[in-house]
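S.K.: Test case, fold it:
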Amino acid sequence: MTDNARQVLVRRYVRRGDDGKPVETVEEMFWRVAYNIARVEKSYGQDVNALAEKYYDILTSRKFFPNSPTFTGAGTPLGQLAACFVLPITDDMGKASTGIFQTLRDAALIQQTGGGNGFSFARLRPAGSLVNTSAGQATGPIGFLRVYDHAFGEVAQGGSRRGANMAVLRVDHPDVEEFVTCKTNEHSITNFNISVGITDAFMQAVEEDTDWDLRFPDVTSPKYKGFSGTLEEAEAAGIPIRVYKTVRARDLFNKIVTQAHHNGEPGVLFLDAANRTNPVPHLYKLEATNPCGEQWLGPYENCCLGSVNLSEHFGPDHTVDWESLRQSVVLSTRFLDDVVDANLYVPAVPQLREAALRARRIGLGVMGLADLMYHTGIRYGSIEGQEFAAQVIEFVRYNAMLTSIDLAKERGSFPAIAGSIYDPDNVTWQPPQPLFAYTHDWGRPAIDWTSVSEGIKAHGIRNAAQTTIAPTGTIATVAGCEGYGCEPVFALAYIRHVNDNGKDLQLTYTSPLFEKALTEFGLDDDERKALIEQVMADGSCQHVDAVPEELRDYFVVSQDITAEEHVRMQAAMQAFVDNSLSKTINFNAGATVDDVSTAYRLAWKLGCKGITVYVTGSREQVVLETLATAEKKKGGNGATPAAEYGISQHPAEAEETHQLMMWSEVRKPRPRALPGYTFSTETPLGKAFITINENGGSQPFEIFINSAKAGSETAAVSEALGRLISFILRLSSTVEPKERLKEVVKQLAGIGGGRSLGFGPNRIRSMPDGLAHVLEEYLAQREERLANSGIPHTHAEVHEISIPMVADQPLLKIGDLCPECGEAAVINEEGCRKCYACGYSEC
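M.R.: Below is the predicted model of the structure:
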């Protein structure tokens, strides 16, 4: 393992004593997991130690890793090994076991074990509806979503990982419009991802430009009393359905797409696509997923996930070691089936264990797909790349199913198999098919889906679901993958800062596979170093002419791949994943709402079960801005090419808004125009632009600090500093503003952070220290300016001054601040957020 990978492993997975120190070595940690999972095989008459050794070998060779809860929970008193759960919420305040607050209690207990929860709020009556028992008005799903969000923010979450949540609301629910915009203020709901449950009927209405009814069972009907089902079940039961509002389908679609373009949420889940492959339709309809959207689950179900590391299955001469991959899939499938038995779940919520054993879902996926494509010389996103990815995932699914059939032969099928699509007496399961005919031969062994069908008829199958491609944030870091999950590589080279006993070490990270390829092309050390320095600029080699063209063809990173290619890659793999996959469709900063709209429609047409998008820098946009201001920023009339769908570049709800009064009225009023000075300086968190505006007498009056994307933690801290200093400057006081600013400099100067930038007198220790340097420079220049002219400025003007640094140090500026290491290296990927500097993950 690399030093970074080993550090992450020790920090996340090794058990610790009451003093916080490790009580096991890394090797002992792997054996603890291997042995405690293998131990359940005793009940099936197997040799526990022999199987434990096999599990230990596949783990320590990094050919397969289970999800993080299995590493942290196996063989511990907690013993909770699953990452994701879905809990039901019915329209009841407490009598029913699935009622609003009973489910909140169950979810809190799961959160304490580090598990994440998914919920569909679609069964809750709309806000303002009549509540017969109290003659009051219903809170509605968004109101209770906020209740849940606040509660989870207070729950002390156990283990070494933070639990996350997913809220889903159907596109025909009367409150869906409010739901779509409920996270416009990114600080209002912080413990949930949100997704709209989309139906085929809605997408068809969008295509045909027809109206769409927002409806819910009539809660005043005597038949509704005690009802807890879905909208379709209400219709089947003869309960009247009330239409609350009729909207234009394209207008609602526009609202969803515009909000996703703004900040990546809501995501979209395609309900009908998921239910077409629901393995147990006789038990339930699928309504919700886990927090990252890749795992569809029924009420109280959970799934034990794991990933085969494709970067450890390279064959010679840029080929795939298919036989090694087959063996890893076989053993990994058995491992995950054993996890279902070994898991202690949450004893206080017995429905969890019952649901898990009933269907015995497992989720075997992959990580390092991009690594394998670098090795084989195939461009991620190309037609060839789509076929390659499909062939790899088909191979995994095929061998996982054969293994599950063998396990059923040994120890029996999942208990709920009668009536499922795998019912041996009436098999309705159909072998998966690629989106387009294969034309390439990468030496993959032949696949015979007929043998799978015959095996199911003869023996059944052990697991109702077998495959899921989940986020692999921490485990991919430990495994040493360059590409997380099924995502492309994020960057070929960048700077990573490491804290070594209080010393800041700058380590240059370069893709080992890229370096190897450069070496194979005959480049010497100096040539490679020069190329890598150029690649370091933005992480891509596409604009570095000195990189051999053949390498540029397939050494692509996420930013080099079009959104359409991202979607088509997802769809190609989805064809062979019986659950779903966690992937983010990344758009460049210039992407329009129309681009996002096109991606959504393409994902639906290609059979994806959901889609998550993220527009680079999208949080720099302010949804509640005036149209006039937006047009000024755009430099045009704000129109987009999406006229066919009635989609505008800016939110339909945008209207004239005003800044709230932040301070008491004893502060000095702001004139209409002020002269100002803008300074630019490097800080440990990247370049900052600091504007100081002056009032009468050339006194400093207000300060604005722009240091990162709006919505990021860095930007929040910067804005807070600017507001507080401005507050101090504008208070009515007998102390001159310039003297107040000098005191601010004294308070901020010298504050240390996680690392420093520069040397000697120009050393910047932190963002506050960098601000102090700028303010000190401004005060000095102000004195010199006034001494030379003696005439205060009388018109609004801005001067840009660049403060030189002693050393030009490249910084890792690829994302948001990491709450663990402080690096600006947290990016949106795999449907979640992860840090490329230290391996921290919010998956």
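S.K.: going forward, measure contacts between C-alpha atoms and count neighbours the same way
M.R.: Will do.
S.K.: Could you verify that residue 600 is part of a helix?
M.R.: Yes - counting by DSSP: H, G, I helix; E, B strand; the rest coil, residue 600 is located in a helix.
S.K.: The nearest residue to it once chain neighbours are set aside: neighbouring residues, count only.
M.R.: Spatial nearest neighbour of residue 600, excluding adjacent residues (Cα to Cα, 6 or more residues apart in numbering): residue 611 at 7.0 Å. By other Cα atoms under 10 Å, 25 other residues sit near residue 611.
S.K.: I have a second one here; can you model it like the first so I can compare?
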Amino acid sequence: YMSIDDSACNLASLNLMRFVHADGEFDVARFARAVDVVFTAQEILVGFSDYPTPAITANARSHRQLGIGYANLGALLMQRGLAYDSNEGRAYAASITALMTGEAYAQSARLAAAVGPYEAYPKNKTAHDRVMEKHRAAAYRIIADLVPPTLLSAARQAWDDAVSLGKTAGYRNAQASVLAPTGTISFMMDCDTTGVEPDIALVKYKRLVGGGMLKLVNGTVPAALRRLGYTETAGSAITTYIEQQGTIEGAPGLKDEHLDVFDCAFKPQNGVRSISHMGHIKMMGAVQPFISGAISKTVNLPETATVDDVAEAYLEAWKHGVKAIAIYRDGSKKVQPLSVNADASNSKKVAESVVTVERIVEVNRPQRRRLPDTRDSLTHKFSIEGHEGYITVGKFDDGTPGELFVTMAKEGSTLSGMMDAFATSVSLLFQYGVPLSHLPPLPQCRGEDLHGSDAHERDHRRPPGAAGASRADRLDHSAAHHRELHHRESVPRTGDAAQLDTRCAAVSSLWVAHRAQRHLPQVRELRRNDRVLITP
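M.R.: Have a look, this model is predicted:
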């Protein structure tokens, strides 16, 4: 994150492959429109978001940093028949990135014209405008012969608009774009590759947390083969070979000049080719001039990489104007989520190490204590403003509470769901050994007297309806009677068991029941007016 300290950045990423037509061409106008819509949504969220500290809140709202980005670049280049580590691939990626950020800043200027620039813009105007000019100049340095004219023209026009509109209205956002890793959302968007990355391998294996391996095959290869002129029959033979061998090297009918299109970050199990670390760095250097912030990208080094190789990677990244890189040497971690092979012996070693760690951790895990199928219980009846209810506490064999049920007459589906959820939560606390003294204290009610009654009113120390009796008092009295019943059952009560009685359970559940009853009129009104859908 390359912005001021104590600030925040709302992220969003677009799946580039969703803008590819059936004929394989990229829909420039549709992509630019998507950038406008998503960027506006990100901007709206700045004011509606909550931030962890006052300092971050102040800076986020005074600078309004955004981070629009994309995923699936590696798949897009492969689909077009462009090698990731090639001048053509880098120029195409630079043009896509220039269009995205240029359009984002143009939209930021339009928003500033409507609602004003970001609060800190006046004191940063000179510097901000100078950076915009540098972005635009970089767009005009992209080699035109390497990029489709429609794409490059749109990218340059976007920057022309961003600069001209910004001079008049300023900008709504101090930052517009970053390239995030998109590790999780790329799976949700059905991407073959993440962020600005190439594919790790055409065939890879994902190690599952619960054990076992999941085989993942790149789904972009058939489209790439069609783009390169292969027939359906030839393409089918090549993809079958990839699935069987784990590599495209040696595939029947594949031309040698097309091998680099399918190069990936890791060397395949049965192959020798991969993208060099300089290929990663050069790609980052190509797109960095069109990114407001930094690029989250892994620079992959082989297992044989030395200290000098790592030092060279950092130095070359600096020379290419890259703001930040993350070096990863293959095999440097004992367990990695993705690998290019499913070696049984290696998997067994990894599994054994993982199991060992889990067993060590498991010693200190809380253990859930299950109730017997048949158990004793106590049930207490109460009535509040004419609404009758019952609290049932199931007990362990030693007499300590193990579960809680709250039942109210005329409760309806909404209140029933609330009571069930609360009772389940308290029951789990009981079964995991959480002392009742650690539950939140009973809130004190002021000026909201709700005098109820129960079948054991005579046992309460305060007369029914006495002055000053609040909901909390009433609940406390009900719990007091429940405690007396507990004593009459002659339950052993020593040490912690003395704390684990039913008093707090009764008090807490009754309190929630009262709070829920208080809001029922508003709930009914919302349901009548169809202003909200409420389900159990």
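S.K.: one step back: against residue 195 of the first structure, how distant is the residue nearest to residue 600 of the first structure?
M.R.: For residue 611 of the first structure, the distance to residue 195 of the first structure equals 9 Å [Cα to Cα, to the nearest Å].
S.K.: Please enumerate the shared neighbours of those two.
M.R.: 267, 268, 269 (Cα atoms under 8 Å, 6 or more residues apart in numbering).
S.K.: mind checking what residue 344 of the second structure lines up with in the first structure?
M.R.: Counting by TM-score structural alignment, residue 344 of the second structure lines up with residue 686 in the first structure.
S.K.: and the gap between that match and residue 198 of the first structure?
M.R.: Residue 686 of the first structure sits 40 Å away from residue 198 of the first structure, going by Cα to Cα.
S.K.: Show me where the second structure has its strands.
M.R.: With DSSP state E applied, the second structure shows strands at 10-15, 66-71, 203-207, 213-217, 298-301, 326-329, 338-339, 377-384, 387-395, 401-408, listed in chain order.
S.K.: By neighbours, which of the shared contacts of residue 611 and residue 195 of the first structure wins?
M.R.: residue 269 (30 neighbours).
S.K.: quick revisit: okay, residue 686 and residue 198 of the first structure: which has more neighbours?
M.R.: For residue 686 of the first structure versus residue 198, neighbours defined as other Cα under 10 Å are more numerous around residue 198 (23 against 18).
S.K.: To what extent is the residue nearest to that one when sequence neighbours are not counted buried, counted in neighbours?
M.R.: Of all residues not flanking residue 198 of the first structure in the chain, residue 270 sits nearest, at 4.9 Å (Cα to Cα, 6+ apart). Neighbour count for residue 270 of the first structure, taken as other Cα under 10 Å: 23.
S.K.: And the helices in the stretch 201-350 of the second structure?
M.R.: Secondary structure of the stretch 201-350 of the second structure (DSSP state H, counting those that start in this stretch): helices located at 221-227, 232-245, 277-287, 307-319, 344-362.
S.K.: Oh, that last question was meant for the stretch 701-843 of the first structure, not what I typed.
M.R.: Using DSSP H, counting those that start in this stretch, the helices of the stretch 701-843 of the first structure run over 713-730, 737-748, 767-789.
S.K.: Serialize these to TSV and add fields for distance to residue 9 of the first structure.
M.R.: As requested, the helices of the stretch 701-843 of the first structure are exported to TSV (distance: least, Cα to Cα, whole Å):
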stretch	distance to residue 9 of the first structure
helix 713-730	26
helix 737-748	36
helix 767-789	30
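S.K.: closest one to residue 677 of the first structure among those?
M.R.: Residue 677 of the first structure lies closest to helix 767-789 among these, at 8.3 Å (Cα to Cα).
S.K.: In the second structure, what stretch matches that closest one?
M.R.: No residues of the second structure are matched to helix 767-789 of the first structure when aligned by TM-score structural alignment.
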